[in-house]
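**Q** The sequence and its predicted three-dimensional model are supplied below.
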Amino acid sequence: MFNDDRLRRRNEFGGSIEVICGSMFSGKTEELIRRLRRAQIAKLQVEIFKPKTDTRYDENAVVSHDLNSINSTPVDHSSSILLYGSNTQIVGIDEAQFFDDELPDVCVKLANKGVRVIIAGLDMDFEGKPFGPIPSLLAIAEDVTKVHAVCVRCGGPALFSYRLVENKNQFLLGEKENYEPRCRVCYNNND
């Protein structure tokens, strides 16, 4: 991930934007929580946000599929993130694909103020298309980490979130009852 010199140099010259992306069940939130916990151990001022609409595990905490969690602030609109903590050194944002299209501008404003912004989200929707503000965030990020799940059909690296239920809405909160991770071959052979 980061070596100390690189992180120290970044802190001297301003903030940064990091994106953790991949399919469902790939460990995006786990990695976000890991990075934020390390920042808390280092006694840095951390603020964590998630969309108010994501109430799957907890209304206020960011929770991974493995049930690791970290307290967060649910917000309706990405601009609300700018209202919190003037001394904040690190901002964590989970489920970024569910935020509005202003999220990249909010992240740039924070980074330009010297804040390290760490974002996790799905890079593709269930149809394999770029999802929400994630493509723009990928373009402006200093660091991008793409994580893969394990394909439930063949065991290969999964980069797609295959929807198991009939529903054409792009936004459908769910877990294993609605989605499964698949590799490209198994995703396209949807039987």
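**A** Here it is on my side, so go on.
**Q** From now on I want contacts and neighbour counts done on CA atoms only, so please keep to that.
**A** Noted.
**Q** Just give the number of residues close to the closest residue to residue 52 other than its chain neighbours.
**A** Nearest-residue entry for residue 52: residue 74, 4.5 Å, with adjacent residues in sequence omitted and distances by CA to CA, 6 or more residues apart in numbering. Using other CA atoms under 10 Å as the criterion, residue 74 is surrounded by 22 other residues.
**Q** what's the answer for residue 168, then?
**A** The number of residues packed near residue 168 is 10, by other CA under 10 Å.
**Q** Same question for residue 82.
**A** The local packing count at residue 82 equals 12, with neighbours defined by other CA under 10 Å.
**Q** what about the closest residue to it other than its chain neighbours, which SS state?
**A** Counting by CA to CA, 6+ apart, residue 106 is the residue found nearest to residue 82 once chain neighbours are left out, at 7.0 Å. When the structure is split into helix, strand and coil by DSSP: H, G, I helix; E, B strand; the rest coil, residue 106 lands in helix.
**Q** and residue 27, how many neighbours?
**A** The criterion is other CA under 10 Å. On that basis, residue 27 has 21 neighbouring residues.
**Q** take the one below as the second:
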Amino acid sequence: MFVEPRFSNTASTHAGWIEVVCGSMFSGKTEELIRRVTRAVIAKQRVRIFKPHIDVRYDANDVVSHNKNTVESIPIRHSKEILEKSEGYDVIAIDEAQFFDQDIVEVCCKLADQGIRVVVCGLDMDYKGQPFHPMPALMSIAEYVTKLHAVCMRCGEPAQFSFRTHESHSQVELGESDKYEALCRKCYNLANEK
């Protein structure tokens, strides 16, 4: 069970930390990021949200969940841009962290060291069921890690794998239910046997 950390209205007077929300596609990661950001706004904290520039599935600028909930964000090309655009904020939220370069780990540490609450979400595994870097490194340095599960689209059990339903060998391929299914371990293994 996730225990939400206490909030502060002034980032510089309290210790910062890193929260990672991970899981498969369709597990509600972005929905959880939006929920946490909304609570921070209610607490009158200064919040800024970032996403990778390549994620244009629903909107070129905003972070949008599969449920169509939306928050304003800043698309960026390189993770170090986050440092340049984070001054004066209490909470920094980062969506789809698996699409960022390895510097995202250092960026999150620097932000937390400055007393900022950092909320990061992303896929923990790629379509091959392998760790999706840089997520494992972020999970290891985070104070809080929440792993969410989708519902297996074949049997209804909890799902932790993102199965690609079409032929492609690129690790990064944006898509939704037109290209991916959330599957449990058993269904994932059966699908890979075909």
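**A** That came through fine. What you see is a predicted model, and the numbers here were worked out from it, not measured in a lab.
**Q** Overlay the chains and give the TM-score.
**A** The TM-score (TM-score structural alignment, normalised by the length of the first structure) is 0.95; 188 aligned residues with a CA RMSD of 1.3 Å.
**Q** residues in contact with the residue nearest to residue 82 of the first structure?
**A** For residue 106 of the first structure, the contact set (CA atoms under 8 Å, 6 or more residues apart in numbering) comprises 78, 79, 81, 82.
**Q** What subset of these is buried?
**A** Of all the contacts of residue 106 of the first structure considered here, the ones buried according to neighbour count by 16 or more other CA atoms under 10 Å are 78, 81.
**Q** Same list as before, the contacts of residue 106 of the first structure that is, but in CSV and with distance to residue 21 of the first structure and secondary structure included.
**A** Formatted as CSV, the contacts of residue 106 of the first structure follow (distance: CA to CA, whole Å; DSSP: H, G, I helix; E, B strand; the rest coil):
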residue, distance to residue 21 of the first structure, secondary structure
78, 18, helix
79, 22, helix
81, 20, helix
82, 23, helix
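**Q** Could you identify the pair within the contacts of residue 106 of the first structure that is furthest apart?
**A** 78 and 82 (7.9 Å; CA to CA).
**Q** The helix or strand residue 135 of the first structure falls within vs the second structure, mean deviation?
**A** Taking DSSP states H and E as the definition, residue 135 of the first structure sits inside helix 134-140. Once superposed with the second structure, the aligned residues differ from helix 134-140 of the first structure by a mean of 0.2 Å; criterion: mean CA distance after the TM-score superposition for the first structure.
**Q** Show me which positions of the following helix or strand past that helix end up buried.
**A** Next in sequence after helix 134-140 of the first structure, counting helices and strands by DSSP H and E, comes strand 143-147. Buried residues in strand 143-147 of the first structure, defined by neighbour count with 16+ other CA under 10 Å: 144, 146, 147.
**Q** Return the residues in contact with the last one.
**A** Spelled out, that is residue 147 of the first structure. Residue 147 of the first structure makes contacts with 20, 21, 22, 23, 26, 27, 28, as judged by CA under 8 Å, 6+ apart.
**Q** Distance of the closest residue to residue 34 of the second structure other than its chain neighbours relative to residue 155 of the second structure?
**A** Taking CA to CA, 6+ apart as the measure, residue 34 of the second structure lies nearest to residue 71, with 6.8 Å between them; neighbours along the chain are not counted. From residue 71 of the second structure over to residue 155 of the second structure the distance is 32 Å, taken as CA to CA, to the nearest Å.
**Q** Understood, closing this out.
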